[in-house]
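J.: below are the sequence and a predicted model for it; my questions follow.
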Amino acid sequence: MARLFFTQQLARFTSVPQIETSAGALRAALEDAFAINPLLRGYVLDDQGRLRANVTIFIDGRRCHDPARLDDPLQPGSQVYVLQALSGG
């Protein structure tokens, strides 16, 4: 099963589950996480269902290919990291 990890920056705003999923694609895996915590959706996706500009996802060390479609395939042992960019200076 693929595993999803969310950074602690997101945990400041809402509960961020680390989940295992049998989803075969990134969007379906994210939906599994949103089913556990619906508030998480608004921090990860915009109102068009695309990845927010300040969020990046890495799958097995590679950046998500299409932040609008989120159709990257997942393997049973994939590790998915959802990272929120930090700003400041």
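T.: Happy to help now that I have it.

J.: going by C-alpha atoms from here, please, whenever you check contacts or count neighbours.
T.: Will do.

J.: check which helices and strands the helix ranked longest in the chain is in contact with.
T.: Longest among the helix segments of the chain by residue count, using DSSP state H, is helix 26-36. Contacts defined by 3 or more CA pairs under 8 Å, 6 or more residues apart in numbering; DSSP states H and E place helix 26-36 against strand 19-21, helix 40-44.

J.: here comes the other one, which I'd like you to weigh against the first:
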Amino acid sequence: MGLASSPVQIDHPARSRERAAAYAARTGEMAQITFTQNLTRHVECPALEVAGGTVREALERYFELHPRVRGYVLDEQGALRKHVVVFVDGQQLKDRAGLSEPVSERTSLYVMQALSGG
């Protein structure tokens, strides 16, 4: 008796975003993303409600609407830039590379530049 194996399905990121957006549209789940004023001085980044099941999905949806903001927030590997901090419902984001923390319709994301120096 052999073991039956089922094919592993790997989801494409674009399909994941499409599904997250479709789910949010059906359920009305939208997270609020707000950027600090110091970021808005450099690039237009208005506060918006966006669909997504994770911080990454919500940010990706935002970047689809405002692509210039991506370079201010994420580095070339897709992780948060060194001097950018994201708060999820008042708690600092822990997964700076994967941005995997879940979001829901009541989630508030606050994106700011961390201040450094003396």
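T.: Cool, got the structure. None of the values given here were measured: they were computed from a predicted structure.

J.: overlay the chains and give the TM-score.
T.: Once superposed, chain against chain, the TM-score is 0.92 (TM-score structural alignment, normalised by the length of the first structure); 89 aligned residues with a CA RMSD of 1.2 Å.

J.: output the helices and strands packed on helix 26-36 of the first structure as TSV; include the columns distance to Q75 of the first structure.
T.: Listed next are those as TSV, based on distance: least, CA to CA, whole Å:
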stretch	distance to Q75 of the first structure
strand 19-21	10
helix 40-44	22
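
J.: possible to save those as JSON lines with distance to A28 of the first structure and mean neighbour count?
T.: Listed next are these as JSON lines, based on distance: least, CA to CA, whole Å; neighbours: other CA atoms under 10 Å:
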{"stretch": "strand 19-21", "distance to A28 of the first structure": "9", "mean neighbour count": "18"}
{"stretch": "helix 40-44", "distance to A28 of the first structure": "12", "mean neighbour count": "18"}
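
J.: D60 of the first structure is nearest to which of these?
T.: Nearest to D60 of the first structure among those is strand 19-21 (14.4 Å), distances taken as CA to CA.

J.: the closest one: average distance to aligned residues in the second structure?
T.: Mean deviation of strand 19-21 of the first structure from its aligned counterpart in the second structure after superposition (mean CA distance after the TM-score superposition for the first structure): 1.1 Å.
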